[in-house]
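**Q** Fold the following.
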Amino acid sequence: MKKLTWFFGTLCILFLSFCYSLGNAKIERETVSYPKDEILALSKKKWKWIIDRQIDSLQVLFDENIVSRQPEIRMDKAGHLDVIKNGNIRYKQISVLETDIQIIDNISTLLTKVEFNFPGRKRAEIKYVTEVFKKSGDDWKLILFQINPI
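**A** Okay, here's the model as predicted:
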């Protein structure tokens, strides 16, 4: 009887140790940065930079050959930064409603459903935004930014 109790006690301790190590391994895996997480975080920062008009941060993010399209408007990098800097387009709040992300090699495509709130307007506008990022060295650069009405 003592051997049986000792055996089950040892088995329980081993099982608990195994479960503990599995739990710690899961936590370590969750802290690892994956490209999708990196791109989603970068896109989220981009929206904040646009609202706050942080041109220096956007200057680094935008590729030199970025194509920026909004309904009936096509801009290059300088044009897009100028529109943001001068407040020609001003957002009170931007809420991301849905995001679909696809990464192939060093290209990432985001299709995002976004709600734009403008100062002085009671109704928000919902639009789809397409963002294409390209891995350049260790950094991701935004090469396409397109806003489409729904």
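
**Q** contacts, neighbours, all on C-alpha from now
**A** OK.

**Q** where exactly do the strands run in this structure?
**A** 62-70, 73-75, 93-104, 107-117, 125-136, 139-149 (DSSP state E).

**Q** Tell me the helices and strands packed up against the fifth one.
**A** Using 3 or more Cα pairs under 8 Å, 6 or more residues apart in numbering; DSSP states H and E as the contact test, the elements touching strand 125-136 are strand 107-117, strand 139-149.

**Q** what angle do it and strand 139-149 make?
**A** 160 degrees (axes from the mean of the first three to the mean of the last three Cα atoms, to 10 degrees).

**Q** Would you do the same for the sequence below? I want to compare the two.
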Amino acid sequence: MKAFVLGLGFVLLGVQGTYAQQKGGSAAPAKTALVEQQIRKLSQDKWRWMAERKADTLAVLFDDKAMFVHMGGSWGKKQELDVIRSGSIHYKQADVEETSVQIIDNTAILLSKIRLLAVLGGNEVTNPFIVTEVYVREKGKWKLGSLSFTKLLTP
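**A** Below you'll find the predicted structure:
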């Protein structure tokens, strides 16, 4: 009889532990989904600010150590803001076709397939890209740490 009661106790503890894991595990996906939504919104805002050439607004978003990789080279925050201010690259319109977000601790990696209409040297050009955006959360705020364009070979 003692063995039966002891065995029943272990079964109940196991069921309680399983329930606790399921209950605790459900909050994490909800939090992750909320963060993914925030990152997607921040990316959309960034594209709009770039199209509107809001360099001062972008300066707040871009981390001081941010890196930008383009077809014609790579550079840091100051150079990217100078490019936007001068209009030497005008990110006129980014049509985002699909996105995915991965969260790793305080880092968010957003991949977007876009068709970018830009003005370069006075000429309008449209190119398909996969864009990688890396965001890092510091003091509760997301900062852009890297923006890289990879041109797609297919239209």
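
**Q** Fetch the TM-score of the aligned pair.
**A** With the length set by TM-score structural alignment, normalised by the length of the first structure, the two chains reach a TM-score of 0.74; 118 aligned residues with a Cα RMSD of 1.7 Å.

**Q** that older thread, turn the helices and strands packed on strand 125-136 of the first structure into CSV, including distance to residue 66 of the first structure and mean neighbour count.
**A** Formatted as CSV, these follow (distance: least, Cα to Cα, whole Å; neighbours: other Cα atoms under 10 Å):
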stretch, distance to residue 66 of the first structure, mean neighbour count
strand 107-117, 14, 18
strand 139-149, 4, 19
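
**Q** Indicate which one of these is closest to residue 71 of the first structure.
**A** strand 139-149 (6.4 Å; Cα to Cα).

**Q** So which bit of the second structure is the closest one matched to?
**A** Mapping strand 139-149 of the first structure onto the second structure (TM-score structural alignment) gives residues 141-151.

**Q** could the strands of the first structure be laid out in TSV, adding distance to residue 13 of the first structure?
**A** TSV is the format used below for these (distance: least, Cα to Cα, whole Å):
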stretch	distance to residue 13 of the first structure
strand 62-70	55
strand 73-75	65
strand 93-104	43
strand 107-117	46
strand 125-136	47
strand 139-149	46
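
**Q** Nearest residue to the middle of the second structure?
**A** residue 110 (3.4 Å; Cα atoms, centre = their mean).

**Q** Tell me who's in contact with it.
**A** 39-40, 99-102, 131-134 (Cα atoms under 8 Å, 6 or more residues apart in numbering).

**Q** still on that earlier bit, which of the strands of the first structure sits closest to residue 2 of the first structure?
**A** strand 93-104 (58.7 Å).

**Q** post-alignment, the closest one versus the second structure, mean distance?
**A** After superposition onto the second structure, strand 93-104 of the first structure sits on average 0.8 Å from its aligned residues (mean Cα distance after the TM-score superposition for the first structure).
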